[in-house]
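> predicted model follows, preceded by the sequence.
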Amino acid sequence: MTKHEQIIAYIETLSIGSKISVRKIAKVLRVSEGTAYRAIKDASRLGLVATIDRVGTVRIEKKSRDRIEQLTYDEIVQIVNGKVLGGKGGLSKTLSQFAIGAMELKDVLKYLSQHTLLIVGNRREVQYNALKKGSAVLITGGFSTSKEIIQYANKHELPLISCNYDSYMAANLINRSLYNKKIRTEVLVVEDIAKSIDETCVLLENMTLRDYKERATATGHSRFPVIDDNWRLTGLVTSKEIINMGENDSVKLHMSTPPIYAQLHTTIASCAYMMIWEGIELLPVVSPSKKLVGVITREDVLKAMHVIGQQPHVGETINDQIAKHITLKNDKIKLLVSPLLTNQFGMLSKSVIVAIIEETIRYEFHKFKKLEVMIESLNIVYIKSLPIESDIEVSYDMLDIGRSFAKVEVTMHSNNERVVSAMIMCQLLD
């Protein structure tokens, strides 16, 4: 185990809320402060630690993929630009719901429990009783509170936060952040589809052509990641590399370097782009310290993207909203310019035009039995502006199409006049 991995393992053993410093870790594990600093940065990316204002770097509970849509109280402080009055020890905890204290005390208490945030104004009785129920409290309007309430929050590590927004605006900001988190969970990453591996699926640097043939016969694979004795990825060997290998040549002399790889947080769309552009079928998956943890294949990626296309979206992105305005009638793509799609001058927004092209080009390529399309380059000429209530018709001219790439000319017409013309180069996933 490397020093970097030892530090990560040490951080994982610390209790939630423990303070972490570069100097302390360097002293305890007898490593340089530079090594400790880099490991703490990686631990932050892994969701093991977080830096909290006026508190420092602390160990936090790592969120699983099914809980990533939850917010921590420290994130709430950042969202509402708030001030922590008490309960700093609980800032790394997550909330599952929030409530607005615009009711009588007896009615407010019905909605409170642990992992709940109460948003309330200058009502100290409600604030105190909410803390006693195990809820955190966000005081709006810039108000403070009593020493007794602050002491209770500190003792029980229940965040007590103050902000200058009113209750409605604070709730709106928090709801919007939760919504964005929900959309983020719908984006598939490598961690969702990566296959774990064992000794039979890899080659060591000192192995020979004979070892390659034995493992290829046993597993049916023709592509193998190459690792060193510490399981760090150093290269990749396929049937292409072994052509020039002698029977006793080591894999290290002929492997492809530097290897192309993905990490657990890499999006599936990014992997698809790399695999098509580089013409590869196997992508190793590594940890932040470059240790091999799994692999994904082109087939895995394409299946995942197919699933993404069929799944209903819980959260709506901008493209989802624009797609609602697009209609397909008699094999024609049409759109009405509604106020939502315009800029401050009442004209169709340029960014919306790009989104329209992205959404409609997928429909066009379904005719060619292509699973997904990723735009490589897009050159647009805006000929005329489009005001509110304009009708648009989108047409495509397929200039060239191959197995993995296509060139397309897109034209938008309104009232029989050309208003937008664009040239597109795109990748095709099938």
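Noted; the coordinates are in hand.
> from now on I want contacts and neighbour counts done on CA atoms only, so please keep to that.
Will do.
> all helices of the chain, in order?
In the chain, the helices defined using DSSP state H lie at 3-13, 22-29, 33-45, 73-79, 105-108, 124-132, 147-156, 167-185, 190-193, 209-219, 268-278, 298-310, 318-323, 350-366.
> turn those into a markdown table, including mean neighbour count and distance to residue 231.
Output for those, formatted as a markdown table (neighbours: other C-alpha atoms under 10 Å; distance: least, C-alpha to C-alpha, whole Å):
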| stretch | mean neighbour count | distance to residue 231 |
| --- | --- | --- |
| helix 3-13 | 16 | 12 |
| helix 22-29 | 15 | 22 |
| helix 33-45 | 18 | 18 |
| helix 73-79 | 19 | 36 |
| helix 105-108 | 13 | 55 |
| helix 124-132 | 19 | 49 |
| helix 147-156 | 16 | 44 |
| helix 167-185 | 16 | 30 |
| helix 190-193 | 18 | 19 |
| helix 209-219 | 15 | 17 |
| helix 268-278 | 17 | 22 |
| helix 298-310 | 16 | 23 |
| helix 318-323 | 14 | 41 |
| helix 350-366 | 17 | 41 |
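> for residue 252, find the nearest of the ones you listed.
helix 209-219 (10.8 Å; C-alpha to C-alpha).
> name the residues that touch the closest one?
200-201, 203, 221-222, 242, 245-251 (C-alpha atoms under 8 Å, 6 or more residues apart in numbering).
> let's bring in a second model and compare:
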Amino acid sequence: MEDILTPVQDIAYLDTSLKVADWHTLQEKTGHSRFPVVNKANRLVGMVTNKDIIEKNPAISIERVMTKNPLTVGSKMSVASVAHMMIWESIEVIPVVKDDLTLIGIVSRQDILKSMQMIQKQPQVGETIDDTIASQLSEKENEQQESMYEFKVTPQMTNSLGTLSYGVFTQLVCDVVQQKLFSMKKRNVAIENVTMYFLKPVQMDATLSIVPRVLEMGRKAGKLDVELYLEGILTGKAIVACQMMER
């Protein structure tokens, strides 16, 4: 966070001694509507937005209308973790604080998206996204003793909204099918068709469980059902048709 935050000396904020009228003044001056609130020691005690002050008397103290104990992040937290938090909680701005809640800056959702886009645009030297996906898959067994694969979503695998991209989902499904059939048949596989039924948003840093199940299997061709689970909830589903390659 320390690389992308707007430092406290460059942001607008309020303190507990101010009134609702001061929020209006600051809003007109900056064009913003969300402000951190600090006490005399510059420690964060709340956040105040336009929703908090609607129809409030301008003479009322900010301390009475602010949202207390807001969500905060530390300066060492990763962009991926903060992006997940902001999307999950529908937060536009989040304060960055020290361990003692001293305000050191803020991060907006726009800051997060710009940072993620920069990461995605960086050239990947030596290793392609396909290589990265394949190397991160780990095979295990689920409670039904079926083969399953675990996979962690990294920033490079997300779209502009911070969720798993459809392209990565498709490649992930293909890699799982290829690994599954190679372990069964000891033969390489050529993917003929991938039919995606649905994919719910999957945030960065999420760990997916992928379960491939054989629907049809012949000497030269096969069809598999692939399901993605996040914390036990079905998150994505696809059907894959493939051909066995001759040795």
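Done, it's in. What you are looking at is a predicted structure, and each value in this text was computed from that prediction instead of being measured.
> list only buried entries from the contacts of helix 209-219 of structure 1.
201, 203, 242, 249-251 (16 or more other C-alpha atoms under 10 Å).
> turn these into CSV, columns for distance to residue 384 of structure 1.
Below are these laid out as CSV (distance: C-alpha to C-alpha, whole Å):
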residue, distance to residue 384 of structure 1
201, 58
203, 60
242, 58
249, 65
250, 64
251, 60
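> which single one of those residues is nearest to residue 195 of structure 1?
Nearest member of those to residue 195 of structure 1, counting by C-alpha to C-alpha, is residue 201, at 10.8 Å.
> which position in structure 2 pairs with residue 261 of structure 1?
Matched by TM-score structural alignment, residue 261 of structure 1 corresponds to residue 72 in structure 2.
> how far away is its match from residue 94 of structure 2?
Residue 72 of structure 2 is 6 Å from residue 94 of structure 2, where distance means C-alpha to C-alpha, to the nearest Å.
> which one of the two has more residues nearby?
The neighbour count for residue 72 of structure 2 versus residue 94, taken as other C-alpha atoms under 10 Å, is higher for residue 94 (23 against 19).
> if I pick the aligned partner of the more buried one in structure 1, what's in contact with it?
Superposed on structure 1 with TM-score structural alignment, residue 94 of structure 2 falls opposite residue 283. By C-alpha under 8 Å, 6+ apart, residue 283 of structure 1 lies in contact with 260-262, 275, 295-298.
> change it to 6 Å
Applying C-alpha atoms under 6 Å, 6 or more residues apart in numbering to residue 283 of structure 1 gives the contacts 261, 295-296.
> out of those residues, which sit inside strands?
295-296 (DSSP state E).
> now do the corresponding residue of structure 1 for residue 131 of structure 2 against residue 253 of structure 1, distance only.
In structure 1, residue 131 of structure 2 lines up with residue 321, judged by TM-score structural alignment. From residue 321 of structure 1 across to residue 253 of structure 1, the span is 53 Å (C-alpha to C-alpha).
> try residue 328 of structure 1
Taking C-alpha to C-alpha, one finds residue 328 of structure 1 at 56 Å from residue 253 of structure 1.
> repeat that for residue 211 of structure 1.
For residue 211 of structure 1, the distance to residue 253 of structure 1 - C-alpha to C-alpha - is 14 Å.
> then residue 182 of structure 1?
47 Å.
> and what of residue 28 of structure 1?
40 Å.
> cool, and residue 148 of structure 1?
71 Å.
> for the match of residue 261 of structure 1, what are its contacts?
94-96.
> now the lengthiest strand in structure 1: buried residues?
Counting by DSSP E, the longest strand found in structure 1 is strand 417-429. The neighbour-count check on strand 417-429 of structure 1 (16+ other C-alpha under 10 Å) flags 418-429 as buried.
> and it, what does it pack against?
strand 372-382, strand 405-414 (3 or more C-alpha pairs under 6 Å, 6 or more residues apart in numbering; DSSP states H and E).
> follow-up on the earlier one: go through the helices of structure 1 and name the closest to residue 334 of structure 1.
helix 350-366 (9.5 Å).
> residues near residue 409 of structure 1, how many?
Counted with other C-alpha under 10 Å, residue 409 of structure 1 comes out at 18.
> and what of residue 400 of structure 1?
11.
> re the thing from before, what residues does the longest strand of structure 1 touch?
By C-alpha under 6 Å, 6+ apart, strand 417-429 of structure 1 touches 371-384, 404-413.
> please redo it, this time with the cut-off set to 8 Å
272-273, 276, 302, 370-386, 403-413.
> translate residue 22 of structure 2 into the numbering of structure 1.
By TM-score structural alignment, residue 22 of structure 2 lines up with residue 211.
> in TSV: the helices of structure 1, plus distance to residue 392 of structure 1.
Formatted as TSV, the helices of structure 1 follow (distance: least, C-alpha to C-alpha, whole Å):
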stretch	distance to residue 392 of structure 1
helix 3-13	55
helix 22-29	59
helix 33-45	45
helix 73-79	39
helix 105-108	51
helix 124-132	54
helix 147-156	58
helix 167-185	29
helix 190-193	39
helix 209-219	55
helix 268-278	30
helix 298-310	25
helix 318-323	13
helix 350-366	11
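> who's in contact with the equivalent of residue 197 of structure 1 over in structure 2?
When structure 2 is aligned by TM-score structural alignment, residue 197 of structure 1 is paired with residue 8. Shown in contact with residue 8 of structure 2 (C-alpha under 8 Å, 6+ apart): 103-106.
> re the thing from before, if any of the contacts of strand 417-429 of structure 1 are buried, put those into a ChimeraX selection.
Only the buried entries of those go into this ChimeraX selection, using 16+ other C-alpha under 10 Å:
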select :272,273,276,302,370,371,372,373,374,380,386,405,406,407,408,409,410,411,412,413
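> how much space between the nearest residue to residue 394 of structure 1 once chain neighbours are set aside and residue 389 of structure 1?
Among residues not flanking residue 394 of structure 1 along the chain, residue 412 sits closest, at 4.6 Å (C-alpha to C-alpha, 6 or more residues apart in numbering). Separation of residue 412 of structure 1 from residue 389 of structure 1 (C-alpha to C-alpha) stands at 15 Å.
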